[in-house]
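Colleague: Below are the sequence and a predicted model; questions follow.
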Amino acid sequence: MTVEAKKETLGFQTEVKHLLHLMIHSLYSNKEIFLRELISNGSDAADKLRFEALSNDALYEGDPELKIRLDFDKDAKTITVSDNGIGMSRDEVQEHIGTIAKSGTKQFFERLTGDQAKDSELIGQFGVGFYSAFIVADKVTLTTRKAGEQEAVRWESTGEGEYTLETVEKPGRGTEIVLHLKEGEEEFLDGFRLRSIVKKFSDHISIPVVMDKEIPAETDEEGNETAPARVEEETVNSASALWTQSRDKISEEEYNEFYKHVGHDFQDPLTYVHSKVEGTNEYTLLLYVPSRAPFDLWDRDAKHGVKLYIRKVFITDDAEQLMPRYLRFIRGVIDADSLPLNVSREILQQSKQISAIKAGAVKKVLGLLESMAKDDAEKYATFWEQFGNVIKEGPVEDHKNKDRVANLLRFSSTHTDSAKQDVSLADYVSRMKEGQDKIYYVTADSFSAAKNSPHLEIFRKKGIEVLLLSDRVDEWLVSSLTEFDGKHLQSVAKGELDLEKFDSEEEKKEQEEVSKDYESVLKQIKEVLGDKVNDVKISHRLTDSPACLVTGAYDMSLNMERIMKEAGQSMNMMGMGGSKPTLEINPSHALVNAIKDEQDDERFADITNILFDQAILSEGGQLDDPAAFVHKLNALLQGLLK
């Protein structure tokens, strides 16, 4: 059957053009990785065909031996990488080759520095795959036919802005990529060179990588030819699944190279765990922690990085049930022995065996992270910098392992006043003052705002440590993680502080007298503010600031309300569901003393509103009427200048 010819010229996505330029110039010193990337793609295509063929054997088209073939032509100056995997349709070629469908693309380009070494790391972190071909080629021709379909498509480009798509005929399924090498890249037109690259980077992928090997003619003692010269197909790599081998037979370099294959990463992993679980539910896992966060870490639709195999047969790389979302950065493979080979994704979702495998895998990963935190603080600090915000989702998502995850958490605190998150909850508990039974924290939208929160003043005075939480996820974290080691987590900006136990009798007596002295002032302030506040009180938490806002113990924090509002939730900054904050004033502050003695009602109201608006600003909030605040403040300042 002939196919109808159809050819069109299309433009690359802008990001692709930019990436190609950067990659060609930044990765030139590590150009041999192009072969690893193309072989990895071929391996993935073979895995996908094997899975699809479980339910449709006809997709093999009479050719069930999956392999990747590598050829070179010195005269034509070409290298050809071909596979008989799943192949691609025309639409899939456009989706995967003409665009970069990754979240984080914008952030990727914003982080580029112009330094080739640093940008090379970023490009590797972002992942380039097929595009790495242009490191050594000035033209690339890709011909592919999807298994089970008649129509094939040819993609061709010089990598400079445009590519062509043409409908062609291709007898076999799969993908063939021809690299037309640039001047000066002849080193790759050598069988020994190509074999050494395959052995170095792709030795332990699970399907054969084959090349032609020339066998010279055989002759007898008189020199007569007894067998003609011939060419045989030779398997270049080990073609055995790395995870099935004994750990003592695998080198560190082999572990690292396999990670780069399965993780599509350029850098070595931070750490890994390789384990075989025996019993009624047997499985092997090889799981890696990357050294850098991938750019799609916050993409809710991104596929998970753990591949599920059943007796070395690939099943899926989108098995969300294999790893919880807070461990979505984990890369690697899980190979089960006892699952039925024809298992469907729907059955996977309901399988008790899969649930048990997931629980076991999570246990192994948490154990790996615990060991790292205990034995290598520097490496764990690197891990936390890259993945800390994701781990903070753990107590919300994984109630069963909440305590284990809580031990892995790290925060900033007033103990060091450093933005570096290196304080564990166990560290905090070990430093608690005698009689202290709560773990205190403050949430804000930045470290600076948290560090300078007026709510911390009394804690600094009394020498009580407070955790400084400034990541957005922290609000969800503390809503789920309410205690640790029997100690309740308490926001310093919500409810009563219960610090009386740390007050002297003299301080308690003084507070009672001040409260009586300010009764009428508090009443007048509340009348001015009306329904903006729930109450007005004398503050026992302020030492330097004139006022602060406090929410109820069970109300949403002002920081959380702001986050929800920015996310498009309809609610008032000053409360949701009728809840309003309490304004606390500091009687030792000059501005509060001034309002106490103020006789002019209008001036009293202006100062009251200034105090209230300042309290909002100190919480990182936004004023409903900034111009009115500035007008009142200017009027007050002008009065002081007279």
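Modeller: Good, I have the coordinates.
Colleague: Please make it C-alpha for all contacts and neighbour counts, starting now.
Modeller: Noted.
Colleague: Could you pull out the strands in the stretch 101-250 of the chain for me?
Modeller: Remark: strands assigned in the stretch 101-250 of the chain by DSSP state E, counting those that start in this stretch are 137-145, 152-157, 162-168, 174-181, 209-215, 218-219, 225-227, 230-235.
Colleague: Tell me the buried residues in the second one?
Modeller: Along strand 152-157, these residues count as buried under the neighbour rule (16 or more other C-alpha atoms under 10 Å): 152-157.
Colleague: That one packs against which elements?
Modeller: Using 3 or more C-alpha pairs under 8 Å, 6 or more residues apart in numbering; DSSP states H and E, the elements in contact with strand 152-157 are helix 90-97, strand 137-145, strand 162-168.
Colleague: show me the contacts for Asp335.
Modeller: By C-alpha atoms under 8 Å, 6 or more residues apart in numbering, the contact list for Asp335 reads 283-285, 308-312.
Colleague: And Gln321, by the same measure?
Modeller: 348-349, 354-355, 358.
Colleague: for it, helix, strand, or coil?
Modeller: Under DSSP: H, G, I helix; E, B strand; the rest coil, Gln321 falls in the helix class.
Colleague: Alongside the first one, take a look at this:
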Amino acid sequence: MSNSTPQKFEFQTEIKQLLDIVIHSLYTEKEIFVRELVSNASDALEKLRHTQLTEKEVFDDNLTLEINVTTDDKAKTITIQDFGVGMTREELVENLGTIAHSGSKAFLQALGESGAKNSNLIGQFGVGFYSAFMVAKSVKVYTHSWRKDAPGHMWSSDGSGTYEIEEAEGQRRGAKIVIELKDDCADFAQDWKIKEILERYSAFVSFPINLNGKRINTVQALWLRNKNEVKDEEYTEFYKFQAHAFDEPRLRLHFSADAPLAINALLFVPKENTEKLGFSRLEPSVSLYCRKVLIDAKPKDILPEWLRFLKGVVDSEDLPLNISRETMQDKSLLEKLNKVITKRFLKFLEEEAKNRAEGYTEFYKEFGVFLKEGAALDFTHKDQLVKLLRFESSLTEKGKTTSLADYVSRMGADQKEIFYLVGPNRASIESGPYLEGFKARNLEVLFCYETVDEYVMNNVREFDGKKLTAADHADVKLADLPKPEGALKDEDVTTLTKWLKDTLGERVSEVKPSDRLVDSPVIALNADKFMSPHMRRIMKAMNKDAETPLRVNLEINPRHAVIKRLFETHTAQPEKAKLVAEQLLDNALISAGLLDDATAMVARLNKLLESV
């Protein structure tokens, strides 16, 4: 029944794009629309249950909180009804016609960046409703808000670019979605087909699901059960439903605690880090419950930001049931929850690293960047996190990693620092001049390949009382080695270094003989404590026009043939020697990744080649 004229609207541009993708190319398994609509219905019921706790008057308040699915194979329809919060006219427009809450813009962006490989993540962007149009000739949504003074409405669309809304009398509270199926999707109107889908995807919904009047699921809060009684398959299915995932979880942690808070938690680590795949920044995905009542599906405060990759559920009896989902006012309770869960998860990772080293290595390849973020920024858990960090080093095989604790166990009695080098890859670090002096003294050096590593090292600063030190910094002091035969005399070295400083001028802060070079003629060392070469490259990339001052010390190898030849040439052929000196500096800057413009170097090389 309707007492108003239907009003026609156009979908927002992003929604049109989304519908086009969903209808024509997104899924090979169209049955997923059932899971998405049931999941949305469950969310609406959770919101209603919370609303009943905070509002005095709720429309149609005697309704059972359940989901009813009805199929009609003659009419080729499937209907999914919930008695949840429902929608007003404004909410219909906002939620189903625009991008205000649907997340479709983020979904389209992520899909564009990563292609179809992860297109099954539609539910994570809150755009699951539109999956109905994969199978629908038309979709009608009959709804009545929980607000008593709001009239009922019917929203309808065939997915072609427009939708209509009109008032509809006699609606129960909640939403009833009626899907008229396309001819080639008519089997979704079969009772047995939908039963199979519901049992596969919706077994853990916390509300009764009835199919044609018959109860399908049993309410199971898996996190409240004894972990010894839960099968691996049950965990996997719960993870898939809760995380809107298709893969199996990489790791899981199921635990309970009584003090300082009563907690039941079930946490999962996904197979892949979607941030690494190019998707947008992950949102918190560990839902917060109190005695099976959803408080917040995506709370920001129960876990630190660096644990945003975790999925799952945390249930605490100690939270007040009427805690506000928007404000989460009881910060002290949430802080306690945060500490308990984080410490327990870090302890779990320590056990994994110790008892299942290969599995931990695989986990670290995907999610190590989050642990590094925590080590740099989370002072509370820094000590635990630093123990979990892993790096390749000059003493490990390619692809094998070591912990800081293992590095310290191999240190000699006289070594006071943990050395590291930042570079794009192992080959680059090993072929550069910075490792030579450390190798000659059998000093281990950690290899850092990720952009974040230097920031982490600068923030962590020390481990087990040993300072973390960049091996390419000018302040590093290495023990003396026996001087091999054939080096320039000390007075000749003094003469040459002074000449080099005069010749190179302001391009170098200092020139001196090196105690770290073995096979290379020169090395450029960072003379700026506050701006490492790697950090300077990042700053330069961020602001290409900015003048980032460069301060390096040049060290020479008095035993190297090039340096000895330069000493002979600097008086005999001063012009040629000047070209060689400048070229040696540029070579050193290239090794350090600090040569910004090679134009002058190419011209100089051509001059040098003329004199060969």
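Modeller: Right, received. Where do you want to start? Keep in mind that this is a model prediction, so the values were computed, not measured.
Colleague: Do you know the score for how well these two fit?
Modeller: Overlay of the two chains. TM-score (TM-score structural alignment, normalised by the length of the second structure): 0.86; 593 aligned residues with a C-alpha RMSD of 3.3 Å.
Colleague: just the contacts of Asp335 of the first structure now: which is nearest Asp376 of the first structure?
Modeller: Closest to Asp376 of the first structure out of the contacts of Asp335 of the first structure is Leu285 (23.0 Å), distances taken as C-alpha to C-alpha.
Colleague: re earlier: could you tell me which of the contacts of Gln321 of the first structure remain contacts in the second structure?
Modeller: Checking the contacts of Gln321 of the first structure against the second structure (both residues aligned by TM-score structural alignment, their matches' C-alpha atoms under 8 Å), the contacts still present are 354-355, 358.
Colleague: Specify which member of those is nearest to His18 of the first structure.
Modeller: The closest of those, once distances to His18 of the first structure are taken by C-alpha to C-alpha, is Lys358, at 39.7 Å.
Colleague: Looking at the alignment, what corresponds to that closest one in the second structure?
Modeller: In the second structure, Lys358 of the first structure lines up with Asn338, judged by TM-score structural alignment.
Colleague: Are we agreed that its match is in a helix?
Modeller: Yes. Secondary structure of Asn338 of the second structure, determined by three-state DSSP: located in a helix.
Colleague: from memory it sits against Leu307, does it?
Modeller: No. Contact criterion C-alpha atoms under 8 Å: Asn338 of the second structure and Leu307 do not qualify, at 10.5 Å.
Colleague: Which one's more surrounded, those two?
Modeller: Using other C-alpha atoms under 10 Å as the criterion, Asn338 of the second structure and Leu307 rank with Leu307 on top: 22 against 16.
Colleague: give the contact list for the more buried one.
Modeller: Each residue near Leu307 of the second structure by C-alpha under 8 Å, 6+ apart is listed here: Phe370.
Colleague: Likewise for Val34 of the second structure?
Modeller: Per C-alpha under 8 Å, 6+ apart, neighbours of Val34 of the second structure: 132, 194, 197-198.
Colleague: what's the angle between the one helix or strand it maps to and strand 174-181?
Modeller: Element membership of Val34 of the second structure, judged by DSSP states H and E, is helix 32-54. Interaxial angle of helix 32-54 of the second structure relative to strand 174-181 (axes from the mean of the first three to the mean of the last three C-alpha atoms, to 10 degrees): 170 degrees.
Colleague: circling back: show me which of the helices and strands packed on strand 152-157 of the first structure has the highest average neighbour count.
Modeller: Comparing these on average neighbours per residue, with mean count of other C-alpha atoms under 10 Å, the densest one is strand 137-145 at a mean of 22.
Colleague: quick one: Ile419 of the second structure is in a helix?
Modeller: Let me fix one detail, which is that residue 419 of the second structure is Phe and not Ile. No. Counting by three-state DSSP, Phe419 of the second structure falls outside a helix, being strand.
Colleague: And it, what's its match in the first structure?
Modeller: Match for Phe419 of the second structure (TM-score structural alignment): Tyr440.
Colleague: Its match: what's it in contact with?
Modeller: Counted by C-alpha under 8 Å, 6+ apart, Tyr440 of the first structure has contacts 465-467, 489-492.
Colleague: tell me which of the residues you listed is nearest to Asn572 of the first structure?
Modeller: Comparing these against Asn572 of the first structure with C-alpha to C-alpha places Ser491 closest, at 20.9 Å.
Colleague: And the closest one, how far from Glu475 of the first structure?
Modeller: Applying C-alpha to C-alpha, to the nearest Å, the value for Ser491 of the first structure to Glu475 of the first structure is 10 Å.
Colleague: shared neighbours of those two, anything?
Modeller: Here Ser491 of the first structure and Glu475 have Thr443 as joint contacts, going by C-alpha under 8 Å, 6+ apart.
Colleague: For the stretch 151-300 of the second structure, just list every one of the helices.
Modeller: 191-201, 232-242 (DSSP state H, counting those that start in this stretch).
Colleague: What is the mean deviation of the helix holding Val34 of the second structure from its aligned residues in the first structure?
Modeller: Relative to the matching residues in the first structure, helix 32-54 of the second structure has an average distance of 2.8 Å after the fit, by mean C-alpha distance after the TM-score superposition for the first structure.
Colleague: Please name the residues that touch the counterpart of Asp475 of the second structure in the first structure.
Modeller: When the first structure is aligned by TM-score structural alignment, Asp475 of the second structure is paired with Glu496. Counting by C-alpha under 8 Å, 6+ apart, Glu496 of the first structure makes contact with Ala553.
Colleague: if you set the cut-off to 10 Å instead, what comes out?
Modeller: Shown in contact with Glu496 of the first structure (C-alpha atoms under 10 Å, 6 or more residues apart in numbering): 490, 540-541, 550-553.
Colleague: what does the host helix or strand of Ala594 of the first structure rub up against?
Modeller: Element membership for Ala594 of the first structure, per DSSP H and E: helix 590-597. Contacting residues not belonging to helix 590-597 of the first structure are listed as 517-518, 520-522, 524-525, 544-547, 585-587, 598, 603-608, 611 [C-alpha under 10 Å, 6+ apart].
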